[in-house]
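Student: Coordinates for the following, if possible.
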Amino acid sequence: MMSPESQSPAPQPSEPESEDRVYRSVPAIAGGALLLAIAGWLGIDAVVSGEGRTPWMALAVLILVVPLVVAFTLRPAVYVGDDRLRIRNPFRVIVVPWGQVASLKSSYSNEVLTESGAKYQLWAVPVSLRARKKAARREMRATAQARREMGRDEGRGSALGMRAGLGSGPGQGLGGGPVSDGPARAETDRIMDELRGLHEARRRAETAQGEVTVRWAYEVMGPAVAGALLVLILAVVG
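Tutor: Modelled structure (predicted):
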């Protein structure tokens, strides 16, 4: 009598990977869209109504300017995943596994430092000194308001305690003032805090190891170089 063939269990579907969070600079995108609109309006008008060499020069300038505007305004982005950080800068795309991140630094720019000593700037998460000063002023006002509220509560608690023959310590039967939600932070500083927290949580994970890869953005550099050469040739031939 033959034994029935053993059947291997059906493979279980792998757990879907979480989608990357994407960080971009909204002011940069708005500024880039405005610059592209102006350049398109002026350039197309020169191409259509210009005379002699003007249409060709306008076309060459457009080929040069448009990729550069896109590279520095619309293109930068930071993709944050559970296993790696992908940085899309104007002319490069850098993929850094969390295990290769040494630190995330914020000073006059936000940067990623790798274990090998390399440094990569986060173009999509720019530092705003104005936003930092605004957050610092907001924090100072909140602290001063909390102290005033605490002083009033302590005064009321002392008066009630004397009338009722109770201790005059703060917080006995009264609220101790507004609860703080934490220090006020600029938006980009909060983003860097989130990245530091994710790095600390994931840097030892097995799937977060690997090598840093850097790819040049030839799709941006090629048209810009071609436009620069056309402008140079037209200027020389002129």
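
Student: going forward, measure contacts and count neighbours with C-alpha atoms only.
Tutor: OK.

Student: From residue 27, how far out is residue 63?
Tutor: According to C-alpha to C-alpha, to the nearest Å, residue 63 and residue 27 sit 24 Å apart.

Student: Let's compare: structure for the following, please.
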Amino acid sequence: MSTPQSSAPEPRTHRSTASVVTGALLLALGAWFGVDAIWRGSGRTPWVALAALVTLVPLVVAYTLRPAVVSDEDRLTVRNPFRTVTLPWAAVAELRSGFTNEVRSDGRTYQLWALPVSLRARKKAARAQMRDAVADPHGATPTTVSQPVRSDSDQAVEDLREIAERRAAAPTAQGPAVVRWAYEIIAPTAVGAIALVVLVATG
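Tutor: All right, here's what the predicted structure looks like:
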């Protein structure tokens, strides 16, 4: 007797590789110049450098390293620069791809920062689709012989859409959307910005 397979998807995390690499490089450069200014600077320079680091490092992390889209059998978690949105699959009204990738819930729209839209990637996918097409027996409209070719981000959204449709009725995937602000990013950025303004204004 065979064991029935569960339709629950495996947990998966989507990130933008380009953003992660860019963020790591920016943090490395910031640490290099910032620590050098703090160590070698004189007068107010070390304090200005420190305030700048406290302001900019959280922003770099927020826009490059933090964004992620995590899906599991019960929910979709969207981690954007300044907030985290947790959406049980039943609360997902729509996942769509346009100039940005978005999810709609309860009349509100949340952008998927971790899945940026690349028009170049879409054009590349369209060219690949055309190469995979063959003419019909009468030489008229091309007929696709393989699965549609999509860009990576569009394919990720399509996968999430399929999971949402399949899991929306699951008892463990019910509930409202929950939004949590990323105070671990907002607080140090605000403190650093205030300190930087005070130092510059009183310099």
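
Student: Pick out whichever of residue 63 and residue 27 of structure 1 has more residues nearby.
Tutor: When residue 63 of structure 1 and residue 27 are compared for neighbours, residue 63 comes out ahead with 19 against 10, by other C-alpha atoms under 10 Å.

Student: got the residue ranges for the strands in structure 1?
Tutor: 21-23, 77-80, 84-88, 92-97, 101-106, 110-114, 119-121, 213-216 (DSSP state E).

Student: For the third one, which helices and strands make contact with it?
Tutor: Counting contacts by 3 or more C-alpha pairs under 8 Å, 6 or more residues apart in numbering; DSSP states H and E, the secondary-structure elements packed against strand 84-88 of structure 1 are strand 77-80, strand 92-97.

Student: In structure 2, what sits opposite residue 25 of structure 1 in the alignment?
Tutor: Per TM-score structural alignment, the equivalent position to residue 25 of structure 1 in structure 2 is residue 16.

Student: What count of nearby residues applies to its match?
Tutor: 18.

Student: repeat for residue 228 of structure 1
Tutor: Residues lying near residue 228 of structure 1 (other C-alpha under 10 Å) number 17.

Student: Go through the strands of structure 1 and pick out the most buried.
Tutor: Among the strands of structure 1, the stretch with the highest mean neighbour count (mean count of other C-alpha atoms under 10 Å) is strand 84-88, at a mean of 24.

Student: doesn't residue 67 make contact with residue 36 of structure 1?
Tutor: No: using C-alpha atoms under 8 Å, residue 36 of structure 1 is not in contact with residue 67, being 9.8 Å away.

Student: Looking at those two, which has the bigger crowd around it?
Tutor: residue 67 (22 against 17).

Student: Structure 2: which residue goes with the more buried one?
Tutor: When structure 2 is aligned by TM-score structural alignment, residue 67 of structure 1 is paired with residue 58.

Student: Contact partners for the match of residue 25 of structure 1?
Tutor: Residues in contact with residue 16 of structure 2 (C-alpha atoms under 8 Å, 6 or more residues apart in numbering) are 68, 114-116.
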